[in-house]
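J.: Compute the structure for the input listed below.
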Amino acid sequence: MTQLIMVSGSGPWRGVTQEEILETFDKHYVLLIDRVIASKSSFIVGNTAGIDQLVKQYLETQGYKLEFVSNGYTHTAKLEQNTTLSNQEPQPITPTAPEVSF
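T.: Down below sits the predicted model:
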């Protein structure tokens, strides 16, 4: 069963700097997010500046699709990669010459 994980965090409205937000994200959030990714769970993330934005950016780089939902949050889902290979022969491409009139 896939779980839905809520992620939220601090932002500039709490009197913290962008540098502090980024440091907190790198030190505390990335490891936990990676664990959730490994469990193949989905996320729901707030839509404010600060940690919420960093989480969404990070999830996009990890192959997650962001879907904004009406309640002010963003739902994410891992995009499936198609790794199907076929043994079909490549089809030759024949360039066509443009018609020239005299």
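
J.: from here on, contacts and neighbour counts on C-alpha atoms
T.: Fine.

J.: Look through the chain and tell me its longest helix.
T.: Across the chain, the longest stretch assigned as helix under DSSP state H is helix 51-61.

J.: buried residues in that one?
T.: Ile51, Asp52, Gln53, Leu54, Val55, Lys56, Leu59, Glu60 (16 or more other C-alpha atoms under 10 Å).

J.: Can you redo those residues as CSV, where the extra columns are distance to Ala77?
T.: Shown next, in CSV, are the buried residues of helix 51-61 (distance: C-alpha to C-alpha, whole Å):
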residue, distance to Ala77
Ile51, 19
Asp52, 16
Gln53, 16
Leu54, 16
Val55, 13
Lys56, 11
Leu59, 9
Glu60, 10
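
J.: quick one more, to check against the first:
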Amino acid sequence: MDEVSYPSADVLKLTYVNVNPTNINGIERSGTLYSLIGDELKIANAVPGTRVFVYTVDGTLLTSSTTDTQGCSTLPIAGMSGSVYVVKTSSVTFKIRKL
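T.: Coordinates of the predicted model:
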């Protein structure tokens, strides 16, 4: 690979192609929908009876719920703000941030 250098003042646009800075290859789409609306985390289209847990980043369990017969659940997250939380089910784990 050849090295190319330009003064930063001369660069008008810089584009990276095929870069995955997180090295996360994507989450398999299961059809389950997660929505953060106001003070509630809503889950829809999950497998009925799915357990949903919300943890702090240090692993403290804050709240949990089980989806109903329609695969839906609502978890209250009032009082949680300005931090990152981990949502975990048997099939997916991801982070949320409530502003």
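
J.: what's the TM-score here?
T.: The TM-score (TM-score structural alignment, normalised by the length of structure 2) is 0.27; 41 aligned residues with a C-alpha RMSD of 3.4 Å.

J.: ok so, going back, the buried residues of helix 51-61 of structure 1: which two are farthest apart?
T.: Within these, Ile51 and Glu60 form the most distant pair, 14.2 Å apart (C-alpha to C-alpha).

J.: With respect to Arg35 of structure 1, which of the buried residues of helix 51-61 of structure 1 is nearest?
T.: Proximity of these to Arg35 of structure 1 (C-alpha to C-alpha) peaks at Leu59, which lies at 12.4 Å.

J.: so what's that closest one up against?
T.: Lys65, Thr76 (C-alpha atoms under 8 Å, 6 or more residues apart in numbering).

J.: ok, now how distant is it from Gln18 of structure 1?
T.: To Gln18 of structure 1, Leu59 of structure 1 is 19 Å away according to C-alpha to C-alpha, to the nearest Å.

J.: same thing with Lys56 of structure 1?
T.: Look at Lys56 of structure 1 and Gln18 of structure 1: by C-alpha to C-alpha, they are 16 Å apart.

J.: repeat for Lys65 of structure 1
T.: Lys65 of structure 1 sits at a distance of 25 Å from Gln18 of structure 1 (criterion: C-alpha to C-alpha).

J.: Just confirm Val87 of structure 2 contacts Val54, I think it does.
T.: Yes. Here Val87 of structure 2 reaches Val54: they are 4.6 Å apart, a contact under C-alpha atoms under 8 Å.
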